[in-house]
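Q: Sharing a model prediction with you, sequence too.
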Amino acid sequence: IILFERPVRIGDTVTIGSFSGTVSKIRIRATTITDFDRKEVIIPNKAFVTERLINWSLTDTTTRLVIRLGVAYGSDLEKVRKVLLKAATEHPRVMHEPMPEVFFTAFGASTLDHELRLYVRELRDRSRTVDELNRTIDQLCRENDINIAFNQLEVHLHN
């Protein structure tokens, strides 16, 4: 079936079950996928029919990224939104169509939770873009007096 329907091609980035990698060989009985640690895994072709398959690059290599940020209670939420949008719109790999979006998603136990949602054109740019955006967001938060929140614990000692 894999040879006739062609749900994957050599060079495609796929996730099958909990395994992700790049298709490097397609044979009659099995397909070889090279994972991101450069290990080759041979997967029986029937798994491509019986298991959940995500082909990240079959028709389009554009992919969405979600960066989560928790800021301290009392933070200026409009300033947080502007900082996140600035980081995204000024990054060279972030697509402008669709535009990046920021959402205030929840009142956490010790954080005001936000999500920055954006798109990059190439799957291979995901990790590098997240790293660079996280560093930029950290710097912009420091410059704008926005405290990135962390879990806090109060301890009361009784005699």
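A: Arrived safely, thanks for sending.
Q: From here on, just use CA atoms for contacts and neighbour counts.
A: Will do.
Q: where along the protein do the helices fall?
A: Remark: helices assigned in the chain by DSSP state H are 2-5, 47-50, 77-89, 126-143.
Q: Could you point out which of those sits nearest residue 57?
A: helix 126-143 (13.2 Å; Cα to Cα).
Q: list the helices and strands that closest one packs on?
A: On a contact count with 3 or more Cα pairs under 8 Å, 6 or more residues apart in numbering; DSSP states H and E, helix 126-143 meets strand 63-71, helix 77-89.
Q: Quick one: closest of those to residue 33.
A: Closest among the helices and strands packed on helix 126-143, using Cα to Cα: strand 63-71, at 20.3 Å.
Q: coming back round to it: dump the helices of the chain to TSV, plus mean neighbour count and distance to residue 68.
A: Output for those, formatted as TSV (neighbours: other Cα atoms under 10 Å; distance: least, Cα to Cα, whole Å):
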stretch	mean neighbour count	distance to residue 68
helix 2-5	11	37
helix 47-50	14	32
helix 77-89	18	10
helix 126-143	15	10
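Q: Throw those helices into CSV and include distance to residue 71, thanks.
A: As requested, the helices of the chain are exported to CSV (distance: least, Cα to Cα, whole Å):
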stretch, distance to residue 71
helix 2-5, 47
helix 47-50, 42
helix 77-89, 8
helix 126-143, 9
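Q: Next one for the comparison:
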Amino acid sequence: EIFANFVSGLILLIERPIRVGDIITVDDITGMVSRIRMRATTITNWDRKEYIVPNRDFITGKLLNWTLTDSVNRITLTVGVAYGSDTNYASDIALKILTDHPLVLEDPPPSITFESFGDSTLNLILRAYLPDLDKRLVVIHEIHTAIHEQYAKAGIEIAFPQRDIHLYYENKSSFIAPPEIQPTESESQNLPEDK
């Protein structure tokens, strides 16, 4: 295994699929490459934790290099609006927010699609390109905040999971309802007879 890591280190230094300063994801670790050595590479994540990853993992496993050729990257956000919402109007508002944001690139242009019918939501997918990864989280936060504010002003409800519960009972003597839903006298007369 030491030999495999050594050979993998040579491959990394010759082929350069990663360089110091690149933003990468390997396995479940995402961060910046801070050091490449013969046996292992150090990745510093966003919490400033340093991971020592054996070089063999870069050669034999899946590696995502966010900045290999350039730093342009795409964000994809899902917004679920309530059933009954005007999806065209909701899309227009979200698209304006994307196009007005100073860090969202004009080329390629941002886009919005009405992607699916969820259990409780009509799902809109927003896609936009950013020039680099530096402000990625800030942009996502600002877009989410703007959508929340603009949808509230426009009366568009951002949906959340809901369930309808229906209670059925076989006879009225076995059904004990809370006081707020006790049947009225006229409703009691319409209940089925006990058998």
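A: Thanks, I have it. Because the structure is a prediction, the values reported are computed rather than measured.
Q: Does residue 116 of structure 1 touch residue 101 like I think?
A: Yes: judged on Cα atoms under 8 Å, residue 116 of structure 1 makes contact with residue 101 at a distance of 5.8 Å.
Q: The alignment partner in structure 1 of residue 89 of structure 2: what's it in contact with?
A: Alignment note (TM-score structural alignment): residue 89 of structure 2 maps to residue 79 of structure 1. Neighbouring residues of residue 79 of structure 1 by Cα atoms under 8 Å, 6 or more residues apart in numbering: residue 144.
Q: Relative to residue 62 of structure 1, how far out is residue 79 of structure 1?
A: With the distance defined as Cα to Cα, to the nearest Å, residue 79 of structure 1 ends up 29 Å from residue 62 of structure 1.
Q: What is the burial count for residue 21 of structure 1?
A: Neighbour count of residue 21 of structure 1, defined by other Cα atoms under 10 Å: 22.
Q: same check, this time on residue 114 of structure 2
A: Neighbours of residue 114 of structure 2 using other Cα under 10 Å come to 17.
Q: what about the residue nearest to the spatial centre of structure 1, distance to residue 32 of structure 1?
A: Nearest residue to the geometric centre of structure 1 (Cα atoms, centre = their mean): residue 65, 4.1 Å. Going from residue 65 of structure 1 to residue 32 of structure 1 by Cα to Cα gives 27 Å.
Q: and the aligned partner of residue 110 of structure 1 in structure 2, what does it touch?
A: The equivalent of residue 110 of structure 1 in structure 2 is residue 120 (alignment by TM-score structural alignment). Under the criterion of Cα under 8 Å, 6+ apart, the neighbours of residue 120 of structure 2 are 82, 83, 159, 160, 161, 162.
Q: mind redoing it with 6 Å?
A: residue 161 (Cα atoms under 6 Å, 6 or more residues apart in numbering).
Q: Ok, residue 128 of structure 2 next?
A: Residue 128 of structure 2 is in contact with 74, 75, 110, counting by Cα under 6 Å, 6+ apart.
Q: quick one: contacts for the second one?
A: Residues in contact with residue 75 of structure 2 (Cα under 6 Å, 6+ apart) are 127, 128.
Q: Same question for the last one.
A: Listed by Cα under 6 Å, 6+ apart, the contact set of residue 110 of structure 2 reads 127, 128.
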